[in-house]
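Colleague: pasting a predicted model and its sequence here:
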Amino acid sequence: MRYPQGGGLTAERQAFRERIRIEAAEMLAVGQENVVVAKQLRVSARPVQRWRRAWRDGSQQALQPSGSPGQPRLSETLFAVLEQELDKGPVAHGWPDQTWTLARSKTLIGRRFHKSITLSAIAQMPHRHGWSHQVPARRALERDEEAITGWVKETWPCAAIGPANRPG
């Protein structure tokens, strides 16, 4: 659960919720009904239904917390492999140009690691490792670099000064 202040659950609150789940597992083990468990633990019936399902599938250990949802989906070693794959370039992986997009990165991760990661998580992943996104510069085919350089050196300084302050 996330809060607008930017934090998650405190350590005490996590421990409290874990105790509730353990108590629920003990009650489910003796055969108490969902409604009774929910009323005694002062929770709604919905989480008790989920806990019963998890408990039935994997006993009390299935009710242990699964960890922070903010943990990266790729381990450090898998990210190192991903970096090597990205260094090969998109053309090596079957795309027609040399542009890595989020969608292409997602496809590569799915093909290589059999994991599905959201586009926003993929966008954040490189930043955690010191990468930044790059946008290719779009340049007109008719672009004349010499004309641009001359304009910047001669015309732009006059335009920047303004008509009132022009020499002459």
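Modeller: Received it, and whenever you're ready, just let me know what you need.

Colleague: please count neighbours and contacts with C-alpha atoms only from this point.
Modeller: Will do.

Colleague: W55 sits in which helix or strand?
Modeller: Applying DSSP states H and E as the criterion places W55 in helix 45-58.

Colleague: nope, Q14 is what I meant
Modeller: Assigned by DSSP H and E, Q14 falls in helix 11-29.

Colleague: tell me what that helix is packed against?
Modeller: Helix 11-29 sits against helix 34-41, helix 45-58, with contacts defined as 3 or more CA pairs under 8 Å, 6 or more residues apart in numbering; DSSP states H and E.

Colleague: quick check, A24 in contact with V48.
Modeller: Yes: between A24 and V48 there is a contact under CA atoms under 8 Å: 7.4 Å.

Colleague: now for the two: what residues contact both?
Modeller: Common contact partners of A24 and V48 (CA atoms under 8 Å, 6 or more residues apart in numbering): V37.

Colleague: one more to weigh against that first structure:
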Amino acid sequence: MILISRWIRCVYLRCPITLQRGYAAAASKKNPAGRLVYEAPYAKAILPLKVVSIATSVGVIVGTPVLVAYGNTDVPIAARIALSGLLMTFGLGTTAMCHWCLKSYVTRMFYDATREMVTVETLSLFSRRKTHVFHVRDARVYEGSIGFANFQVNNKPFFVHTEVFKHKVLLAKLLGTYV
């Protein structure tokens, strides 16, 4: 039980478990170069949303077989399996849609003007920070099908709130003529 509570705190706080000191040392070397030029206005709301979404998906994965095995015996097993499949479809489908919509959401962006390098942080499926480092000249206007994306780098979409982006020169370089 203690390990589960430590793991939940670790996932929620995005800090490594103390047994993984090597990982913590490696993560500290990844500090982005440059200055912070953008911080997403909804970053603090998206992190708990994704954590709750994953937690409910795990609950659905664990709970539906229990409902099939120990459910009401008056209901035929085929109906219990069908209901279990329906619950898993909705439980996992909402998590998949949440991840599909938010995988390109930039939570923080750092810019090194001397080298024109950009470091972008996004959140993975399990709410872990993912860091993407690229040169400004590699950015293009996004032309794909994800609803929340306004530029791309090497076919990876990214979304920033242009109305709160304060560094307008960098925004013009990232988005091209669509500023």
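Modeller: Arrived safely. Note that the structure is a prediction, hence the values are computed from the model and not measured.

Colleague: how close are the two chains, by TM-score?
Modeller: The TM-score (TM-score structural alignment, normalised by the length of structure 1) is 0.28; 91 aligned residues with a CA RMSD of 5.6 Å.

Colleague: would TSV of the helices and strands packed on helix 11-29 of structure 1 with mean neighbour count be doable?
Modeller: Listed next are the helices and strands packed on helix 11-29 of structure 1 as TSV, based on neighbours: other CA atoms under 10 Å:
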stretch	mean neighbour count
helix 34-41	16
helix 45-58	16
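
Colleague: can you lay out those as JSON lines showing distance to D87 of structure 1?
Modeller: Shown next, in JSON lines, are the helices and strands packed on helix 11-29 of structure 1 (distance: least, CA to CA, whole Å):
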{"stretch": "helix 34-41", "distance to D87 of structure 1": "53"}
{"stretch": "helix 45-58", "distance to D87 of structure 1": "42"}
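
Colleague: of all these, which lies closest to L78 of structure 1?
Modeller: Ranking these by their distance to L78 of structure 1 (criterion: CA to CA) puts helix 45-58 first, at 28.4 Å.

Colleague: buried set for whatever helix or strand comes next after the closest one?
Modeller: Using DSSP H and E, the helix or strand that follows helix 45-58 of structure 1 in sequence is helix 76-88. By neighbour count with 16 or more other CA atoms under 10 Å, helix 76-88 of structure 1 contains the buried residues F79, L82, E85.

Colleague: what's the closest of those to Q40 of structure 1?
Modeller: Nearest to Q40 of structure 1 out of the buried residues of helix 76-88 of structure 1 is F79 (CA to CA; 45.6 Å).

Colleague: quick one on the thing from earlier: closest to A160 of structure 1 out of the helices and strands packed on helix 11-29 of structure 1?
Modeller: helix 45-58 (66.3 Å).

Colleague: what residues sit buried inside the longest helix seen in structure 2?
Modeller: As assigned by DSSP state H, the longest helix anywhere in structure 2 is helix 43-70. For helix 43-70 of structure 2, a neighbour-count test (16+ other CA under 10 Å) marks 46-47, 50-51, 53-54, 56-57, 60-61, 64-65, 68 as buried.
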